[in-house]
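**Student:** Show me how the following folds:
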Amino acid sequence: MTSPFVPLPAAAPSTEGTDAAGILRFIEAVEAHPDHEPHGLMILRRGRVIAQGWWAPYTRERRQLVYSLSKSFTSAAAGLLYDDGLLDLDRPVVSFFPEFADEITDPRSRGILVRHVASMATGHRDDMYDIAFGADPAEPVRGFLLHPPEEEPGSVFAYNQPATYTLAAIVQRLAGRRLVDLLRERVLDPIGAGELRWMQQPAGRDLGYSGSFMTTDTVARLGQLLLQRGEWAGRRILSEEWVRMATSPQVSTAGNWGNGPDSDWTQGYGFQHWMARHGFRGDGAWGQYCVVLPEHDAVVALQGQIPDMQGLLDLMWEHVLPAFGSAGTAEDDARLAAHLADAVLPAAAVDTAELSDADAAAWDGSEFVAARRGGADARVDRVGTGWRLVLTTAGGRVGAGFEPGRGWTVSDDAGPAVAVSGGFVSSTSLQLDVAFLETPHRLHVTLERPADDGDRIGEVTTRWETEPLHGADPATLTAPRD
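**Tutor:** Predicted structure coming up:
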């Protein structure tokens, strides 16, 4: 059971030696960038929250899928067992899986150690996800180890999802329970973090490399724990030794994820943490960040839909770092707080049209078939003064109300939590944006009703702003339920 939520201590930026005007310039630059859609932001300095905000329809309380930022939590779980003396970094991975150990005959596969999967230095040149999960979906570790690395373990870096999955599987075997349960008792509750949910494969085994859902606040608290070298309110959570190893370079990443010193993907990799041009970080696809800046005693936690992840970091270095150089004014503090308090994502960019009573009646109860195989079918109904959209897929249903031309309408009533904006662009065309609030993703939906109302069957076209990585069925874009 999670502990009651207690907010982190807060302070005005100027009282913590920070120029709020610089933070505001960062936020405005993010909002103005065509590829950046922020959902939640928290900036901590000297252990206090100096800036926080959520762009409606996203909220403080909502868990959101953080993709590979999950790896930072897997690292914390591994650190607990390392501190307990249970996890030997120099023990061969295959020794943890005696049920198929005899099948693993290649010397390089047998030479992969725990420290190699922890640091993505297994000797493979590429991500082994498709091979590992394709070879044995029921036991991806076996599929991973059956494919020998091209180089000696420890010699090269490759961003490799099965490496983290294998580390997580080892931790769960040693702990005798799921990662979420281990983390809840020994990390999340002690630091006051909120609920964390994790996708599994197979059932009972948390993915480790991705698939966890959490609030921005939980991301920020983990960053602060790492900044404090594993200590929280006078209590030792992780050893200083583990935090030092996890957040310092264990393997070079030069030439892998960038072409020069200005790339934040060429600064080295620790134990499930990236080194950066400034400090270190965990991050996840489409714009999930936990950036820790020890030299400034600061943490930046950000969730969003941001394809250009290096671009976001560039803006952070341009605006946020200088802001830590000098205290601003109380007036700048107030401007920043007001901006974040009123933050709203732009609604669907459509020019709405007024429907006649006859056209509204024709839309009421209309059904739509997917324009492509495997897509979503749809239905539109009049509900009071508003409307309701229902998308039906192989995975289930997504139900959502909407008010044409009136911004975002949030719905939690059927399937995933969503917010909808948009409206009728003509008597026969409806365009909507559906934001899936437990994920970074937004779906563009266009419904075309035939001018001839004889059969009342139209066509629905859907397009993702960013493609979900754990399956693109809209009905499945929600946190796992216990």
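**Student:** From now on I want contacts and neighbour counts done on CA atoms only, so please keep to that.
**Tutor:** Will do.
**Student:** residue ranges for the helices of this protein, please.
**Tutor:** For the chain, helices defined by DSSP state H occupy the ranges 20-32, 70-83, 107-110, 114-118, 129-135, 140-145, 161-175, 179-183, 216-227, 240-246, 309-315, 321-323, 330-341, 357-363.
**Student:** I have a second one here; can you model it like the first so I can compare?
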Amino acid sequence: MMNKTSIPVPELPRCMPEEQGIQSSAISAFLTRIKESQLALHSFMLLRHGHVVAEGWWAPYSPERKHMLFSLSKSFTATAIGLAAAEQLLSLEDKVISFFPEETPGNPGPRLAAMNIRHLLMMGTGHTSDTMEEMMKEADGNWVRAFLQLPVDREPGSHFLYNTGATYMLSAILQQVTGQTLLDFLHPRLFSPLGIINPVWDYCPRGINTGGFGLSITTEDIARFGQLYLQKGMWNGRQLLPQEWVAEASSLQIENGDGKPDSGDWSQGYGYQFWRCRHGLYRGDGAFGQFCIIMPEQDAVVAITSGTQQMQEVMNAVWELLPAFNDTQAELEQQPDAAARLADQLRTLAITPPVIRSFSAWESAVNGQTYQLESNGLQIDSLAIAFGDNEARVTLHDQHGGCQELILGRGAWASSQVRLMPGPAAPDAIMSSFTWTTEDMLQLTLLMVEQPFIFTLEITFSEQSLTLTQSANVGMGEQEPVTIKGRILA
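**Tutor:** Next up is the predicted model:
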């Protein structure tokens, strides 16, 4: 098997913003807006005329790290369908049930029977609620069968509903047709030509890539994908993706709102797993601010990763950049002071570890103690804390006998590999710090540098016990803090 990391990947060309018709001061204003609005970006890359004119990572995020894309994954899944259609492996008019005779109900209703691949792509399946939650409950892990058994209440193609289960079905159809996973199918056709190395994609219990979520790649990888669409499928002189597909996927296929310019960017219509935007733009996006924004009129691409609930505000900040794009190919006059200020801003982007009180007298009292925790959803059975001069080590024992160690810097980030979420997946890359908020309250900040999540653990100590409260920066729906009590293990 070919080593996918053996071929060196050329970077996208870099240059000053003015060389591509953008003032450095406009990008500085964007970064200031992001900071003042506390929009919690993790990375930002701006391309114009195929050149990276600005890029930055909020430390400890960094360029080489992959970042979980959530629903931005959907745009890659749709691209795979476009490639498969170009190879005549399938047609957008093919009926969904035709691929899965064994999972299809004995008497499929007329709406299910009418549903085709195009309906899956445009989020027009006829369902009235997202199917994904019910699919994931299927006891034997057969998500395809679960999807096909759910009621289809509207005529396919007549009604928009954002439906992650529909994107999973695209992945399942592709695997059924090709005998390859979505990830393997895309390697020679998309990822390798674009220089996207070792992408990671989650899969369902039956080994089908999840399609609608679960892809992790770098910020520059997102930018390359956007540039491919901006160039109408052309890459390094080769037509990777049919130009007709790019036009179709990026254009309005189904209405999802009133379409008025001032009604926000989730009501401008939907293509094939791409959202239409105001100002004639389009985008792929994922929960908590993962963006690939394509700007055809400006010949520009914006790639962003984040950990925010304010996705519309992030887009609003990007739209404020639009007047700065010079509509000619001419270079702008260099402004050395503005360029220096922008370079300094980009160099010093950071998420600063909280520092309230560096030390507490409680450190000596709890140092090395093990605390037995009450039964909890985090599945932590006990924890022990040991303090050093510049770091703390928290040892976590789970309810199945497993043991993990979390390293935290004293007012600084320290690196660990710990699995925070229950389940069998590999450990997460975490940067952690600690501070004392009061004499008896220890605050741990756990930043998952390949995901949007930051967990805050506040531990209040008393003579023989502790109270631990965990909260997160973002989450699906209302996120109530989790409180757990524990006592010193005799």
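**Student:** Show the residue spans covered by the strands in the stretch 201-350 of structure 1.
**Tutor:** Ranges of strands in the stretch 201-350 of structure 1, per DSSP state E, counting those that start in this stretch, are 212-214, 231-232, 235-236, 274-275, 280-284, 288-293, 298-305.
**Student:** JSON lines for these, including mean neighbour count and distance to Asp357 of structure 1?
**Tutor:** Shown next, in JSON lines, are the strands of the stretch 201-350 of structure 1 (neighbours: other CA atoms under 10 Å; distance: least, CA to CA, whole Å):
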{"stretch": "strand 212-214", "mean neighbour count": "24", "distance to Asp357 of structure 1": "44"}
{"stretch": "strand 231-232", "mean neighbour count": "18", "distance to Asp357 of structure 1": "62"}
{"stretch": "strand 235-236", "mean neighbour count": "12", "distance to Asp357 of structure 1": "66"}
{"stretch": "strand 274-275", "mean neighbour count": "26", "distance to Asp357 of structure 1": "58"}
{"stretch": "strand 280-284", "mean neighbour count": "24", "distance to Asp357 of structure 1": "47"}
{"stretch": "strand 288-293", "mean neighbour count": "26", "distance to Asp357 of structure 1": "45"}
{"stretch": "strand 298-305", "mean neighbour count": "26", "distance to Asp357 of structure 1": "38"}
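**Student:** Tell me which of those approaches Gly194 of structure 1 most closely.
**Tutor:** strand 212-214 (7.3 Å; CA to CA).
**Student:** what range in structure 2 matches that closest one?
**Tutor:** Under TM-score structural alignment, the alignment places strand 212-214 of structure 1 onto residues 215-217 of structure 2.
**Student:** That stretch vs structure 1, mean deviation?
**Tutor:** By mean CA distance after the TM-score superposition for structure 1, the fitted stretch 215-217 of structure 2 averages 1.2 Å away from its aligned residues in structure 1.
**Student:** okay if I get the helices of structure 1 as TSV plus distance to Glu152 of structure 1 and mean neighbour count?
**Tutor:** Shown next, in TSV, are the helices of structure 1 (distance: least, CA to CA, whole Å; neighbours: other CA atoms under 10 Å):
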stretch	distance to Glu152 of structure 1	mean neighbour count
helix 20-32	42	20
helix 70-83	23	24
helix 107-110	6	18
helix 114-118	10	25
helix 129-135	19	17
helix 140-145	14	23
helix 161-175	15	24
helix 179-183	29	20
helix 216-227	31	25
helix 240-246	21	18
helix 309-315	30	17
helix 321-323	39	19
helix 330-341	50	17
helix 357-363	64	15
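**Student:** quick one, which of these is nearest to Gly255 of structure 1?
**Tutor:** Set against Gly255 of structure 1 and scored by CA to CA, the helices of structure 1 come closest in helix 309-315, at 15.6 Å.
**Student:** quick one on the thing from earlier: could you dump the helices of structure 1 into JSON lines and include distance to Thr466 of structure 1?
**Tutor:** Output for the helices of structure 1, formatted as JSON lines (distance: least, CA to CA, whole Å):
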{"stretch": "helix 20-32", "distance to Thr466 of structure 1": "17"}
{"stretch": "helix 70-83", "distance to Thr466 of structure 1": "19"}
{"stretch": "helix 107-110", "distance to Thr466 of structure 1": "36"}
{"stretch": "helix 114-118", "distance to Thr466 of structure 1": "29"}
{"stretch": "helix 129-135", "distance to Thr466 of structure 1": "20"}
{"stretch": "helix 140-145", "distance to Thr466 of structure 1": "27"}
{"stretch": "helix 161-175", "distance to Thr466 of structure 1": "20"}
{"stretch": "helix 179-183", "distance to Thr466 of structure 1": "27"}
{"stretch": "helix 216-227", "distance to Thr466 of structure 1": "20"}
{"stretch": "helix 240-246", "distance to Thr466 of structure 1": "30"}
{"stretch": "helix 309-315", "distance to Thr466 of structure 1": "13"}
{"stretch": "helix 321-323", "distance to Thr466 of structure 1": "29"}
{"stretch": "helix 330-341", "distance to Thr466 of structure 1": "25"}
{"stretch": "helix 357-363", "distance to Thr466 of structure 1": "29"}
